[in-house]
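>>> need a 3D model of the sequence below.
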Amino acid sequence: MAHLLLIDGLNLVRRLYAAQERPFVNSASPYSTATGEQLLFNTSEQVLLVLKKLVRQFEPSHLTLVFEQPHLNWRAQLYPQYKADRHPMPEHLQLALPALLQRLADAGFNSVQLPEQEADDIIASLAMQMRQHQQQATIVSTDKGYLQLLPAGVQLYDHFNRVQHSADTVLQKFGVLPEQLVRYWSLVGDKTNNISGVAGIGPKTAMELLQLGPDIKTALSHPDCPEKLAQKIKAAKADLLVFMQILSLKTDLQLGLNLQQFRYSPQRSD
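Model prediction:
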């Protein structure tokens, strides 16, 4: 069975870079150019170390890192507040990415970037293509948005917290099933993506509502659903539809990519 390891590239790189930069963040003066170059070099070293560790851990037959190009994506066009509060990537890190990707490629770790496509949707579509062909797909990321793919048999691993996610970890953290997460986040909001949610609805209310049915419409028609709550949610229907569209990963993109492009050759990175 083929096993495709899909690595959320910027998620990995930015977290490793932040760990390198942290001692300098609260410094009274900005660090020197030489220090910045050292941080970038140290980051690339750490990325390679992590990738080699992941390969040993998962023994994939195929592997790729997925990045996205800076652009105004379709989610921001639909909802301008989307990720509006997120700190931009440091400029010198952005400028250093092409050299980093080349270094990774030289070590046997190829990457994918497609214009006008978010990395999340590329990864989700590749993972689902693997599952549709009864092959294995593992995503490496701390992004909770990928949890919605668990019901399809996609694996999600958080390298930094050493967590292999499952329906049980989702239930323990959010109180709902993985297939209900998009509806749950649409109701309560999602700070990571700057989604406001429905005013006055918190995690407990959303969890109790979704226990009445697998989706919001079914739950609202349940006799135990409070009338005031139903009215509040119905009044916010237009916003909810937008939130659910934004938070749902695209899993059917026609990417023009061939699995053979991602075949991993262990000898190249040892």
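
>>> from here on, contacts and neighbour counts on C-alpha atoms
OK.

>>> what about the helices in the stretch 51-200 of the chain?
Ranges of helices within the stretch 51-200 of the chain are 74-78, 91-106, 119-132, 167-174, 181-188, based on DSSP state H, counting those that start in this stretch.

>>> other SSEs contacting the longest one?
For helix 91-106, the helices and strands in contact under the criterion 3 or more Cα pairs under 8 Å, 6 or more residues apart in numbering; DSSP states H and E are helix 33-58.

>>> for the helix it packs on, buried residues please.
39-41, 43-44, 46-48, 50-52, 54-55 (16 or more other Cα atoms under 10 Å).

>>> and what of stretch 150-165?
Taking 16+ other Cα under 10 Å as the criterion, stretch 150-165 shows L150, G153, V154, Q155, L156, Y157, H165 as buried.

>>> another for comparison:
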Amino acid sequence: MPPHLLLIDALNLIRRVHAAVRAPDEDSQVDGAVSATLSSLIRAIKETSPTHCLIVFDGNPPTWRHELFPDYKKGRKPMPDSLRKRLGDFNRAFQKMGVKTFRKSGLEADDVIAAIASKASKAEVRTTILSTDRIFLQLLASPHIKLRDHFQKLDYQGQNVQNLYGFGADKLTEFWAIAGVGDVPGVQGVGDKGATALILEHQTMSNVFLLAEDAKGAAGKVIKQKDQALLSLKLATLACDIEVGVRMKDLRSG
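Predicted structure coming up:
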């Protein structure tokens, strides 16, 4: 059987499940979330049939993004303390199931997953990323990587990005650097519509920067906020080239 790698964004899965659990108190909610997350994991493995599997947790901050942009994630709703204190219970439950888990201090799960997926892709290993985080869409420029929304039972590949945005996955980081996404600020005064028009006409921000300094509209705003745009590009780009020390042979499932 050809190898198939399943990479799971741990906190994305856990927090989505936890938010859906109804319980009389916080501890009971976490208890229910542990059980429900394991059920979701079993279903995900059954639906994707991986030969190799890894669940990736965020490492302790600060990350390189915090160093570049101190306000990174400051606007994000914090994880409930009752859940944060018991993340170890989820980790142990996953391992008891026989599924490997991984975290590395100073690295977000997004970057770890991107690095592993990119390395696997270069070896032409079919890879599925289980997450609802659209930041992973940028990886779909590779025909070997698929993003799965476990809750909607939807799979995304490169053509889906083209259909959704009007351009390929390889242009997404440029688009987000202008329009902003999640914790990435983008260029003030330019939204999705303006960013899309710029990408379709100029392809890259570098080409926008070559325009006259007195350019009008969205292009002019990007030029005037060049430093912000370049910072946003760095923040939006997953760190695919980092070495995380994970070997495929250690991830065999079953």
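
>>> TM-score for this pair?
Remark: TM-score between the superposed chains equals 0.92 [TM-score structural alignment, normalised by the length of structure 2]; 250 aligned residues with a Cα RMSD of 1.9 Å.

>>> re the thing from before, out of the helices of the stretch 51-200 of structure 1, flag the one nearest G197 of structure 1.
Among the helices of the stretch 51-200 of structure 1, the nearest to G197 of structure 1 by Cα to Cα is helix 181-188 (4.8 Å).

>>> mean distance, the closest one to its aligned residues in structure 2?
Once fitted to structure 2, helix 181-188 of structure 1 is off its aligned match by 1.0 Å on average (mean Cα distance after the TM-score superposition for structure 1).

>>> equivalent range in structure 2 for that helix?
Counting by TM-score structural alignment, helix 181-188 of structure 1 pairs with residues 172-179 of structure 2.

>>> and what of stretch 67-75 of structure 1?
Using TM-score structural alignment, stretch 67-75 of structure 1 pairs with 57-65 in structure 2.

>>> related to what we said a few turns ago, and of the buried residues of stretch 150-165 of structure 1, the nearest to D239 of structure 1?
For those, the nearest to D239 of structure 1 is L150 (25.8 Å; Cα to Cα).

>>> tell me the residue in structure 2 aligned with that closest one.
Aligned partner of L150 of structure 1 by TM-score structural alignment: L140.

>>> separation between that match and G180 of structure 2?
L140 of structure 2 sits 19 Å away from G180 of structure 2, going by Cα to Cα, to the nearest Å.

>>> repeat for P143 of structure 2
26 Å.

>>> just give the nearest non-adjacent residue to D183 of structure 2, would you?
K73 (5.5 Å; Cα to Cα, 6 or more residues apart in numbering).

>>> give the burial count for the one you found, as a bare number.
Neighbourhood size, K73 of structure 2 [other Cα atoms under 10 Å]: 14.

>>> tell me how far G108 of structure 1 lies from P226 of structure 1.
For G108 of structure 1 relative to P226 of structure 1 (Cα to Cα), the value is 57 Å.

>>> look at these two and report which has more neighbours.
G108 (19 against 12).

>>> the more buried one is in contact with Q261, isn't it?
No - using Cα atoms under 8 Å, G108 of structure 1 is not in contact with Q261; the gap is 11.7 Å.

>>> name the surrounding residues that touch the match of helix 181-188 of structure 1.
The contact list for stretch 172-179 of structure 2, computed with Cα atoms under 8 Å, 6 or more residues apart in numbering, reads 137-138, 184-187, 190-192, 194-196, 199, 204-205, 222, 229-233, 236-237.

>>> can you give me the strands in the stretch 151-254 of structure 2?
According to DSSP state E, counting those that start in this stretch, the stretch 151-254 of structure 2 carries its strands in the segments 154-156.

>>> comparing the helices of the stretch 51-200 of structure 1, which comes out most buried?
Comparing the helices of the stretch 51-200 of structure 1 by mean neighbour count (mean count of other Cα atoms under 10 Å), helix 181-188 comes out on top with a mean of 24.

>>> what's the angle between that helix and helix 167-174?
Using axes from the mean of the first three to the mean of the last three Cα atoms, to 10 degrees, one finds that helix 181-188 of structure 1 and helix 167-174 are set 0 degrees apart in direction.

>>> and helix 181-188 of structure 1, how far from the chain's centre?
In this view, helix 181-188 of structure 1 has its centroid 16 Å away from the chain centroid, taken as Cα atoms, centre = their mean, to the nearest Å.

>>> counterpart of Q164 of structure 1 in structure 2?
Counting by TM-score structural alignment, Q164 of structure 1 lines up with D155 in structure 2.

>>> if I read this right, that match contacts L147, doesn't it?
Yes - under the criterion of Cα under 8 Å, D155 of structure 2 makes contact with L147 at 5.7 Å.
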